[in-house]
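> all I have is the shape, not the residue letters:
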């Protein structure tokens, strides 16, 4: 009897230790469909098909990225994979600004146990450390299933408020809005700026696919809250898809938040970015010529 109790104790301790040491890594590929520019204007000029093709190709390159998610039972870090730029493809300041406006940052740390996150961001030459509570989505668990990389996944949907500082949420204005703006421009009330061609929806629908076979409350970016690792997320324009999973690798990764930058809440950071974007927009409003250069 004593021997059996001892074995049960050892087994329980081993399970606790295994959970404590559990760690995984997931690779995610992100792709965002660039907005269409047909019929749009930049300054006092129409965007030609050649300009349109060039802009869309440049944006496509900047919007296709690879990220690494390292996770354990209670926390994770999500970071863009470092790559050497191909000569002649550098986009300089434009790339940095676009990165900041596409949810970009350094290390995105999620603590699902305490429901907080920390992410270091650089914007307009300043370093910020955004610390805030994890957004809680009201996930609706669906019955639909599919396989991703050999894992059985289940569908979940949610609706979230669109961020005004994430360029991926920008949508081309509909025809009615364009007609109103065109009427104002014709009457001399305003001049067309490149950014005036876009608007941001109030809400966006999120579709996620998670697998209970990896039982962690984690996912890419700030997504979490499902009974299994999220392997795919789509908001209609952007798709984040897991391409590789490694569980309990021999070499462990230290999962901890960054400490560099001025500590700021998400709300205050968004207000700072929006203010600078508006200043930039007003400074360029009415200027003749094409859209901001995308690098040479």
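Nice, thanks for sending it over. Just so you know, these numbers come straight off a predicted model, no measurement behind them.
> switch to C-alpha atoms for all contacts and neighbour counts from now on
OK.
> and the strands in the stretch 151-296 of the chain?
Secondary structure of the stretch 151-296 of the chain by DSSP state E, counting those that start in this stretch: the strands cover 151-161, 171-172, 198-199, 203-211, 229-234, 238-247, 262-264.
> return the most buried member of those strands.
Highest mean neighbour count of these: strand 229-234, a mean of 24 (counted as mean count of other CA atoms under 10 Å).
> just want the angle from that one to strand 238-247.
In terms of direction (axes from the mean of the first three to the mean of the last three CA atoms, to 10 degrees), strand 229-234 departs from strand 238-247 by 160 degrees.
> still on that earlier bit, residue 102: which of the strands of the stretch 151-296 of the chain is closest?
strand 238-247 (10.6 Å; CA to CA).
> and the residue lying closest to residue 224 once chain neighbours are set aside, how close does it get to residue 144?
Distances taken as CA to CA, 6 or more residues apart in numbering place residue 218 nearest to residue 224, at 4.7 Å, with adjacent residues excluded. In this view, residue 218 and residue 144 are 20 Å apart by CA to CA, to the nearest Å.
> the residue nearest to residue 224 and residue 76 touch, don't they?
Yes: judged on CA atoms under 8 Å, residue 218 makes contact with residue 76 at a distance of 7.3 Å.
> run a quick neighbour tally on the residue nearest to residue 195 when sequence neighbours are not counted.
Among residues not flanking residue 195 along the chain, residue 281 sits closest, at 7.4 Å (CA to CA, 6+ apart). Using other CA atoms under 10 Å, residue 281 has 15 neighbouring residues.
> same check on residue 76?
28.
> what are the contacting residues of the helix or strand hosting it?
Per DSSP states H and E, residue 76 falls inside strand 75-80. Residues outside strand 75-80 that contact it (CA atoms under 8 Å, 6 or more residues apart in numbering) are 65-71, 105-113, 218, 220-221, 255-257.
> and the comparison structure, right after this:
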């Protein structure tokens, strides 16, 4: 009877620990960007200036709060210095639509949710959690104090994933006349998407640790037998810089509720339609200006 009571106490204690278990991981995300857009070669000074302007969008710090079944992933709040943050209001609004919003993942129920704000409207993107077919590579490396194991997978790319955009190839760009190159630049200004390609899928390399045996990770990445500490996908690297287990002040890990609920596909259509609307307005103003000039 004493042994039965003892085992009951152990099981109860383990259950309570599992319910209260929580951790916090900090990730640094960095994306490199190709500077040769529209076939134009930029000077070193031009590239440096653009990189400085884009730094706020290409280099970010995220926080992953996790327990055994769910997690939230959001950008660390920071105060921008005057003059930072890239372009003005419209440009920032457009870039924000491509940037990652706050995410919630529930690996038990297979749900991923993301909050977005686009042109003043709040959206709640809800979909099934995509599952990657991970291949265990057998390699190891140390990240901080954690021994990590390598895994790779092919991942389908979202059609509006800004971090995966690349200049459209111009096989005969060197043969073009100055006038043809000028027209390409005008076209790029009117329709930025005409100048970019987004790959259908990319190779993802992840490093995970068995020291924290949960199948969570940064962003939409998950599904390995330990916490993912590093991800390399195309031109983006996400690296964990700090982990706090069972922090004194625990952030609530709850599914978001605010915003119009849409699927990822529906949200992408909303963004593309708005982009088309803005391009049409731009073209209309351009034609009106030329008409007034002739008059």
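Here it is on my side, so go on. Given the structure is predicted, the values throughout are model-derived calculations rather than measurements.
> follow-up on the earlier one: distance of the residue nearest to residue 195 of the first structure from residue 25 of the first structure?
40 Å.
> what's the answer for residue 73 of the first structure, then?
Taken as CA to CA, the span from residue 73 of the first structure to residue 25 of the first structure is 12 Å.
> give me the common contacts of those two.
The contact lists of residue 73 of the first structure and residue 25 share no entry, where a contact means CA under 8 Å, 6+ apart.
> from the centroid of the second structure, which residue is nearest?
In the second structure, the C-alpha closest to the average C-alpha coordinate belongs to residue 100, at a distance of 4.3 Å (CA atoms, centre = their mean).
> Three-state assignment for that residue, please.
coil (DSSP: H, G, I helix; E, B strand; the rest coil).
> for it, give me its contacts.
residue 116.
> same thing but at 6 Å, please
Residues counted as contacts of residue 100 of the second structure (CA atoms under 6 Å, 6 or more residues apart in numbering): none.
> give me the distance between it and residue 59 of the second structure.
Note on residue 100 of the second structure: its distance to residue 59 of the second structure, by CA to CA, is 12 Å.
> now swap in residue 244 of the second structure and tell me
Counting by CA to CA, the gap from residue 244 of the second structure to residue 59 of the second structure is 22 Å.
> do the same with residue 151 of the second structure
24 Å.
> the residue nearest to residue 224 of the first structure: neighbour count?
Residue 218 of the first structure: 29 neighbours (other CA under 10 Å).
> cool, and residue 2 of the first structure?
Quick note: residue 2 of the first structure (other CA under 10 Å) scores 7 neighbours.
> swap in residue 92 of the second structure?
Residue 92 of the second structure has 13 nearby residues by other CA under 10 Å.
> what sits closest to residue 41 of the first structure if chain neighbours are left out?
residue 47 (5.5 Å).
> tell me, how many residues neighbour that neighbour?
Residue 47 of the first structure, neighbours per other CA under 10 Å, totals 21.
> kindly report the same for residue 81 of the first structure.
Other residues close to residue 81 of the first structure by other CA under 10 Å number 12.
> ok, the residue nearest to the centre of the second structure to residue 287 of the second structure distance?
35 Å.
> got it, and residue 10 of the second structure?
Taken as CA to CA, the span from residue 10 of the second structure to residue 287 of the second structure is 77 Å.
> over to residue 112 of the second structure?
Taking CA to CA, one finds residue 112 of the second structure at 44 Å from residue 287 of the second structure.
> give me the more crowded residue out of the two.
The neighbour count for residue 112 of the second structure versus residue 287, taken as other CA under 10 Å, is higher for residue 112 (22 against 11).
> ok now do that one, which residues does it touch?
104, 105, 126, 127, 128, 129 are the contacts of residue 112 of the second structure under CA under 6 Å, 6+ apart.
> residue in the first structure matching the second one?
Which is residue 105 of the second structure. Using TM-score structural alignment as the criterion, residue 105 of the second structure maps onto residue 110 of the first structure.
> so the closest residue to that match other than its chain neighbours, which of the three states?
Leaving aside its sequence neighbours, residue 110 of the first structure sits nearest to residue 117 (CA to CA, 6+ apart; 4.4 Å). What three-state DSSP gives for residue 117 of the first structure is strand.
> need the contact list for the match of residue 105 of the second structure.
75, 76, 117.
> any chance of these in JSON lines, with distance to residue 30 of the first structure too?
Compiled in JSON lines, those are given as follows (distance: CA to CA, whole Å):
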{"residue": "75", "distance to residue 30 of the first structure": "22"}
{"residue": "76", "distance to residue 30 of the first structure": "18"}
{"residue": "117", "distance to residue 30 of the first structure": "21"}
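> and of the residues you listed, the nearest to residue 29 of the first structure?
residue 76 (17.3 Å).
> what is the burial count for residue 28 of the second structure?
Residue 28 of the second structure, neighbours per other CA under 10 Å, totals 18.
> now the closest residue to residue 37 of the second structure other than its chain neighbours: how far from residue 198 of the second structure?
For residue 37 of the second structure, ignoring the flanking residues on the chain, the nearest one in space by CA to CA, 6+ apart is residue 167 at 5.4 Å. Distance, residue 167 of the second structure to residue 198 of the second structure, using CA to CA: 9 Å.
> now swap in residue 135 of the second structure and tell me
24 Å.
> the more surrounded of these two?
In this view residue 135 of the second structure and residue 198 are compared by other CA under 10 Å, and residue 198 has more residues nearby, 19 against 13.
> hey, where'd the helices end up in the stretch 51-200 of the first structure?
92-100, 175-186 (DSSP state H, counting those that start in this stretch).
> can I get the contacts of residue 112 of the second structure in JSON lines with distance to residue 94 of the second structure?
Listed next are the contacts of residue 112 of the second structure as JSON lines, based on distance: CA to CA, whole Å:
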{"residue": "104", "distance to residue 94 of the second structure": "23"}
{"residue": "105", "distance to residue 94 of the second structure": "25"}
{"residue": "126", "distance to residue 94 of the second structure": "21"}
{"residue": "127", "distance to residue 94 of the second structure": "23"}
{"residue": "128", "distance to residue 94 of the second structure": "26"}
{"residue": "129", "distance to residue 94 of the second structure": "26"}
